[in-house]
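Asks: Build me a model from this:
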Amino acid sequence: MTRRRWLFGALALTVLVPAAARADEPARERLEGEKLDPLLAEIANARKSLKSLRANFTQERKMVLLATSVKSTGQLAFVAPDRLRWELFAPDDVIYWVGPEGLSYRTRSSKATLPSAGANVAKGLADLRALLGGDLGTLRERYVLVGSKGPNDVEIVGTAKDPTAAVRGFTLVLDKSLVVPVRARLLEGKTDTVDIAFSNATPNAPIDPKIMRP
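Replies: As a prediction, this is how the structure comes out:
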């Protein structure tokens, strides 16, 4: 696995197979094509007031061929419109920053920046911004989107149009505010997944600008 692919997999709050429905939950209408437009517009309208977002998360990466599962904990900070800080706590001890200048990371022993001028990097950054606080409709350029809405949450599932894409699909679940992320899943390659569960999410939380840059 290349470092670039690992970076986007770790960050992507983003991506996969529909989450299993609860047994006691009523059937949810599948929304696609034009039927999905009103829901995407609702989310975009709700996010207009989002200036920042802070949340804790747990992350589990499953690599089927290696029969390995890696669990991590961390915290994200997002400042609209285009800055994200994604920190994995010990023992990972790594911080990622996403901004207009590119994607940067720092570990205990190294640091680097991947410039946003690269085509793959630019696409990844745009997708991350859209998933966390932007216009989800922009993802239609590279993904086929399907949604559903329940009494307490909404779910957006994306399947990559390019079957060779590093991220083959994603699932994002938002609470009924349409702003707070609940969980996400990424599908990498044919079998590997990253499952992320968010907690203590606080929209428009005060965030020190200094921590948003490497």
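Asks: contacts and neighbour counts: CA atoms only from here.
Replies: Will do.
Asks: Looking at the chain, which helix is longest?
Replies: If each helix of the chain is counted by residues according to DSSP state H, the longest one is helix 119-133.
Asks: Which other helices and strands does that one contact?
Replies: When contacts are defined as 3 or more Cα pairs under 8 Å, 6 or more residues apart in numbering; DSSP states H and E, helix 119-133 packs onto strand 102-106.
Asks: Now tell me what touches the strand it packs on from outside.
Replies: Strand 102-106 is contacted from outside by 94-98, 111-117, 121-122, 125, 214, using Cα atoms under 8 Å, 6 or more residues apart in numbering.
Asks: again, but for stretch 45-57
Replies: Stretch 45-57 is contacted from outside by 73-81, 133-134, 177-179, 196-207, using Cα under 8 Å, 6+ apart.
Asks: Just these: which are in strands?
Replies: 73-79, 196-203 (DSSP state E).
Asks: Buried among these? Make that a ChimeraX selection.
Replies: ChimeraX command restricting these to the buried ones, with burial defined by 16 or more other Cα atoms under 10 Å:
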select :73,74,75,76,77,78,79,196,197,198,201,203
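Asks: To check against the first, give me the structure of this:
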Amino acid sequence: MPRHGSRIRAVRPFPPAAPEGACSIAVKKTFRLRRFALLALLLLAPVAARGEEGGTPPDPEAEGLSPSTRLHALIDRVRFEQKRLATLSADFVQERESEFLAAPERSTGTFSYARPDRVRWEYESPKPISLVIAGEEMLTWYRDLGRAERVKVGRVSRQAFHYLNASGSLDSLMSYFSVSYTVPAGGEPYKLVLTPRYARIAKRLKSMTLWIDRQYYLPVGMRYVEPNGDSTEYRLDHLVRNEALPEDRFELRLPADVEVREVDLGGGGRANGS
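Replies: Sure thing, here's the model as predicted:
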């Protein structure tokens, strides 16, 4: 049920691919917003453990490791740190480049995560947008437009996890992507470049770059390049780990005059309204 008497209107699901044009640009921006919100959750949430959770953390910077062993150790260390991550908050910067933009588009705001499945992106500029994932529901409030969209994301997040979770097993990751990485000097983050091996993934994703923090071994940056060359990059700064977050951080209290649209991403008929 909508909070505080907000109106609900059932709408047709967005198409999986929209033609180019002014209208479709807005649709693609909405898709992009959801995609990155889900990816952030999937990159931070712990995956099923293999073996004991305790023990000595893997050290990808140990001397004498071969490149493949070092990469394996890095991914295992990310998994190890995920299991210890209860909350995370940070500032973020998003930069968007597209043939339809005269100049790169820059957005800023704050990011919050709480185990196991809650995320909030609070866009502050240039347009105020609040996006919250809690469980299998994503609620996006376009504050300047006076409307919100509610999406059931359970199936979609499982699909994204299957293909894009950077902390899955090395064998699983390598089966879908070619992975190259660099270890910059001076304590800069690890850089992993993922290139799809299969056409079904490549038609939606040209490449994805992840930056892994050298201190916390958590993703602090992500760049997503689409087949047409358009790209979106996120960077997290001023990370705060495992400090208590207010319970209402992951609630959106919508004013009564906000129209809420129920959006079905599955494409299986009309969305339910109530």
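Asks: Now the TM-score, please.
Replies: For this chain pair, the superposition-based TM-score is 0.74 by TM-score structural alignment, normalised by the length of structure 1; 193 aligned residues with a Cα RMSD of 3.1 Å.
Asks: returning to that earlier point: ok, and for the longest helix of structure 1, which residues are buried?
Replies: Neighbour-count burial for helix 119-133 of structure 1 flags 121-122, 124-133 (criterion: 16+ other Cα under 10 Å).
Asks: now the strands for structure 1?
Replies: Under DSSP E, structure 1 gives strands at 31-32, 52-63, 68-79, 83-88, 94-99, 102-106, 111-115, 143-149, 153-160, 167-175, 181-188, 192-203.
Asks: Show me what residue 49 of structure 1 aligns to in structure 2.
Replies: Superposed on structure 2 with TM-score structural alignment, residue 49 of structure 1 falls opposite residue 84.
Asks: what's the burial count for that match?
Replies: Neighbourhood size, residue 84 of structure 2 [other Cα atoms under 10 Å]: 14.
Asks: ok, now the one 10 residues further on?
Replies: Counted with other Cα under 10 Å, the burial measure for residue 94 of structure 2 works out to 18 neighbours.
Asks: separation between the residue nearest to it when sequence neighbours are not counted and residue 84 of structure 2?
Replies: Excluding its sequence neighbours, the residue lying closest to residue 94 of structure 2 (Cα to Cα, 6 or more residues apart in numbering) is residue 234, at 4.5 Å. Applying Cα to Cα, to the nearest Å, the value for residue 234 of structure 2 to residue 84 of structure 2 is 23 Å.
Asks: Tell me how many other residues surround residue 96 of structure 2.
Replies: The tally of other residues near residue 96 of structure 2 (other Cα under 10 Å) stands at 17.
Asks: any idea how far residue 150 of structure 2 is from it?
Replies: Note on residue 96 of structure 2: its distance to residue 150 of structure 2, by Cα to Cα, is 24 Å.
Asks: How about residue 67 of structure 2?
Replies: 44 Å.
Asks: Name the residue in those two with the higher neighbour count.
Replies: residue 150 (20 against 13).
Asks: Kindly state which residue of structure 2 is aligned to residue 85 of structure 1.
Replies: Aligning on TM-score structural alignment places residue 85 of structure 1 opposite residue 120 in structure 2.
Asks: which residues touch its match?
Replies: By Cα under 8 Å, 6+ apart, the residues touching residue 120 of structure 2 are 111-113, 130-133, 249-250.
Asks: same deal with residue 194 of structure 1?
Replies: For residue 194 of structure 1, the contacting residues are 9-10, 15, 59-62, 185-188, by Cα under 8 Å, 6+ apart.
Asks: try residue 112 of structure 1
Replies: 104-106.
Asks: One more pass at 6 Å, please.
Replies: Neighbour list for residue 112 of structure 1: 104-105 [criterion: Cα atoms under 6 Å, 6 or more residues apart in numbering].
Asks: Can you find the partner of it in structure 2?
Replies: Per TM-score structural alignment, residue 112 of structure 1 is aligned with residue 149.
Asks: And residue 209 of structure 2, how far from residue 164 of structure 2?
Replies: Residue 209 of structure 2 is 11 Å from residue 164 of structure 2, by Cα to Cα.
Asks: just residue 73 of structure 2 next, same as before
Replies: Separation of residue 73 of structure 2 from residue 164 of structure 2 (Cα to Cα) stands at 19 Å.
Asks: what does residue 99 of structure 2 give?
Replies: With distances taken as Cα to Cα, residue 99 of structure 2 is found 25 Å from residue 164 of structure 2.
Asks: before we move on, what about residue 114 of structure 2?
Replies: The spacing between residue 114 of structure 2 and residue 164 of structure 2, counted by Cα to Cα, is 20 Å.
Asks: likewise residue 204 of structure 2?
Replies: As judged by Cα to Cα, residue 204 of structure 2 and residue 164 of structure 2 stand 12 Å apart.
Asks: Please apply the same query to residue 124 of structure 2.
Replies: Residue 124 of structure 2 sits 27 Å away from residue 164 of structure 2, taking Cα to Cα as the criterion.
Asks: any idea how far whichever residue in structure 1 pairs up with residue 208 of structure 2 lies from residue 139 of structure 1?
Replies: For residue 208 of structure 2, the aligned position in structure 1 is residue 170, judged by TM-score structural alignment. Between residue 170 of structure 1 and residue 139 of structure 1 the distance is 11 Å, computed by Cα to Cα.
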